[in-house]
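*Asks:* I'll drop the sequence and a predicted model, then ask my questions.
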Amino acid sequence: MKAEELNQEYVLGILEKLLAVPSPSGFFGPIMKLVEEEAAKLGLACERLPKGSALIKLPGRSDEALGMSAHVDTLGAMVRSVKENGRLRFTPVGGYSMHSVEGEYCTIHTRDGRTYSGTIQSTRPSVHVFPDARDLKREEANMEIRLDESAANRADVAALGIRTGDYVSFDPRTVFLPNGWIKSRHLDDKAGVACLFGLLESYVRREVVPPRTLYVFLSVYEEVGHGSSYMPPELRELLAIDMGAIGDDLSCTERDVSICAKDSSGPYDYEMTSKLIRLAERDGLGFAVDIYPYYSSDATAAVRAGSNLRAALLGPGVQASHGMERTHRDALWNTIRLLDAYATEEARD
């Protein structure tokens, strides 16, 4: 695929839509409605699986199948308890450090469909009041949510319908800059999902029929470790699309597609990873090969659950993962073009 064959406006548009819909792990109703609607616009079948995930199928020239996965679920929180002062204690959904959400605006989603605005703070939020405000350890016991309601005690909060187990989503604060930078929470992994929709849109619009049937699997529990624990048994290869980490000892940048050779679960398939590297070099893509010792993916969940398949991992470079994340649209284009190269190479050879 040439860069000019990409519908860049479509990719950025679907990314903006995805980022705007709250979807902490397990709270997937609204985001999956968007996924189903988008698949229908492309004329593609979208099957909802019992666990909540979606499976989109694009027929190929043969019944042999290639899987591609990404996750629509994000980091978030859940109400752990209501405090006597009307503040909410919360428990994390997904793995993030508490300092990364301090001061964040959030939304509480009640089980009966109501939503309330709030702010995540430490229990000592003001340096003008608390002498230990700067030094207080940012851990779960020292964090709380201040509701933007007249709620001074537990009874006030109960009257709002808020209770233990209600989900909390974080304000994504999405910004698309004219120079190509994209900053937002939850680029992990909604940027990857947008790349997959960009690939599908390109194939449908240009009437491309890939050599193998494509199964695009969108999971809803990746951030808690079991997103793609089920994979269709006909799959022999799986490409997991997730954000590429950036930092010390890593070569990936925010403009690259990252190819992960090994993460905390061990090495990814040698032949698939080598093929991705070869194709990225052949097409002159901006890419990096890295090792992520504190990372796992949907491919990890699939293999550990017993799926009999080979797996590789790639995705757009994202700085400050599980925090205030940033990428560049070049990383999206490089990711989509590498996915296309892998899916269609047999037709080119």
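*Replies:* Good, I have the coordinates. Note that the structure is a prediction, hence the values are computed from the model and not measured. Numbers count the residues shown, from 1 in each chain.

*Asks:* use CA for all of it now, contacts and neighbours both
*Replies:* OK.

*Asks:* Burial check on residue 178, number of neighbours?
*Replies:* Per other C-alpha atoms under 10 Å, the neighbour tally for residue 178 reads 7.

*Asks:* another structure for you, compare them:
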Amino acid sequence: MAYSWNEQETLAILEELVTTPSPSGYTMQVMKKIEKYFDQIQVPYITTNKGGVIATIKGQDDERHRLLTAHVDTLGAMVKEIKPSGRLKLSLVGGFKFNAIEGENCLIHTSTGAAISGTILLHQTTVHVYRDSGTAERTADNMEVRLDMKCDSAEQVRAQGIEVGDFISFDPRFTKTESGFVKSRHLDDKASTALVLELAKHFSGSDTLPHTTHFYISNNEEIGYGGNSNIPAKTEEYIAVDMGAIGDGQASDEYTVSICAKDSSGPYHYGLTRHLIALAKKQDIDYKVDIYPYYGSDASAAIGAGADVKHALFGPGIEASHAYERTHVDSLKATAELLHAYASSPIGS
């Protein structure tokens, strides 16, 4: 089946995903949108007890399966404490630093369904009052949420329905520049999720997949256990479609697809990784091979949970991961092309 990546449609899906709050542990709304998408393209799916969605398109070979996963949960926070001043202390959800969210607008999601806005700030932000506003360490003790409501006591905050344990999501600030850059929080891993959904749409209603293929949208990856269970028994190959890490000493960039040979969990499957590289070379897809030093994926989590699969990882290069992230449409396109090339190839080729 001829393949032409639909940039406009992918970016529309991506924008909808990143503007739907979904910190790990609070992903109900975004998962409903994932289910709706698979309903629209008429691809059957199951929903796991953990809330993940596994859609399946039957292939010409229904005995040897492969699985593609991307995660739609994101970084976030929870209310740790309501301070006497009416401001909130935070407990972080996911692996990032407080400096990455300083000055960011946010929403507090109450148990009643309300979303109350605020801003995450250092307590000593006012330079006209605090001498250490520039030097104070950004920690859980001195970072807080300033609520957009009239309140100067914990009682007033609680009267609005806010309590300890409520989830906090961050403003994604999604934008696409004329030069082709996409800037937003949560491109990790909603950029890959949009690409996987587009691939499923491309193959829906066809009989061209060489193998039955599962599209696993997980919702707990940022806290370590997104796609480590419910793997269909006939699955031989497990691909995590997740971000490429960019920085000093890294090969990955914002313009190519990044193929990970090793991360903090250890090497990925040699044969499957070489297969991806061979496909990229054969199809003239711009790619880089890289090692991510402080990284884990749903594929490595599946291996850690005892899954007997060949595992690999690739995805778009994402600059400033776990902060205000950026990639380029060239990287999204290269990832989409490698996804199609892989899904169209026979296992063991």
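*Replies:* Perfect, thanks for sending it. As the structure is a prediction and not an experimental result, all values here were calculated from the model.

*Asks:* For the stretch 51-200 of structure 2, which segments count as strands?
*Replies:* 53-57, 61-71, 76-82, 88-93, 105-109, 115-122, 143-147, 167-170, 175-176, 181-184 (DSSP state E, counting those that start in this stretch).

*Asks:* Would you format these as a markdown table with distance to residue 261 of structure 2 and mean neighbour count included?
*Replies:* Output for those, formatted as a markdown table (distance: least, C-alpha to C-alpha, whole Å; neighbours: other C-alpha atoms under 10 Å):
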| stretch | distance to residue 261 of structure 2 | mean neighbour count |
| --- | --- | --- |
| strand 53-57 | 26 | 23 |
| strand 61-71 | 17 | 21 |
| strand 76-82 | 28 | 21 |
| strand 88-93 | 27 | 21 |
| strand 105-109 | 36 | 22 |
| strand 115-122 | 37 | 20 |
| strand 143-147 | 37 | 23 |
| strand 167-170 | 31 | 26 |
| strand 175-176 | 30 | 14 |
| strand 181-184 | 26 | 21 |
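
*Asks:* Residue 175 of structure 2: what's its closest spatial neighbour, skipping adjacent residues?
*Replies:* residue 183 (5.3 Å; C-alpha to C-alpha, 6 or more residues apart in numbering).

*Asks:* One more: residue 5 of structure 1?
*Replies:* Nearest-residue entry for residue 5 of structure 1: residue 202, 7.3 Å, with adjacent residues in sequence omitted and distances by C-alpha to C-alpha, 6+ apart.

*Asks:* Packing partners of the helix or strand where that neighbour lies?
*Replies:* Residue 202 of structure 1 is part of helix 187-206 when elements are defined by DSSP states H and E. Where contact means 3 or more C-alpha pairs under 8 Å, 6 or more residues apart in numbering; DSSP states H and E, helix 187-206 of structure 1 is packed against helix 8-20, strand 62-71, strand 310-316, strand 325-328, helix 329-348.

*Asks:* Ok, which of the ones you listed comes nearest residue 149 of structure 1?
*Replies:* Nearest to residue 149 of structure 1 among these is helix 8-20; the distance by C-alpha to C-alpha comes to 23.2 Å.

*Asks:* Please give the centre-to-centre distance between the closest one and its chain.
*Replies:* Counting by C-alpha atoms, centre = their mean, to the nearest Å, helix 8-20 of structure 1 is centred 13 Å from the centre of its parent chain.

*Asks:* mean shift of it relative to structure 2?
*Replies:* Taken over the aligned residues, the distance from helix 8-20 of structure 1 to structure 2 averages 1.2 Å (mean C-alpha distance after the TM-score superposition for structure 1).

*Asks:* tell me which residues in that helix are buried?
*Replies:* Using 16 or more other C-alpha atoms under 10 Å as the test for burial, helix 8-20 of structure 1 gives 11-12, 14-16, 18-19.

*Asks:* Can you give me the separation between the nearest residue to residue 80 of structure 1 once chain neighbours are set aside and residue 268 of structure 1?
*Replies:* Nearest non-adjacent residue to residue 80 of structure 1, counting by C-alpha to C-alpha, 6+ apart: residue 90, 4.6 Å away. Per C-alpha to C-alpha, to the nearest Å, residue 90 of structure 1 is found 35 Å from residue 268 of structure 1.

*Asks:* where does residue 244 of structure 1 sit relative to residue 260 of structure 1, distance-wise?
*Replies:* From residue 244 of structure 1 across to residue 260 of structure 1, the span is 8 Å (C-alpha to C-alpha).

*Asks:* Between these two, tell me which one has more neighbours.
*Replies:* A count of neighbours by other C-alpha under 10 Å puts residue 244 above the other of residue 244 of structure 1 and residue 260, at 33 against 22.

*Asks:* got the contact list for the nearest residue to the more buried one once chain neighbours are set aside?
*Replies:* Excluding the flanking residues, the one nearest residue 244 of structure 1 by C-alpha to C-alpha, 6+ apart is residue 317, at 4.2 Å. Contact partners of residue 317 of structure 1, counting by C-alpha atoms under 8 Å, 6 or more residues apart in numbering, are 243-246, 252-258, 327, 331.
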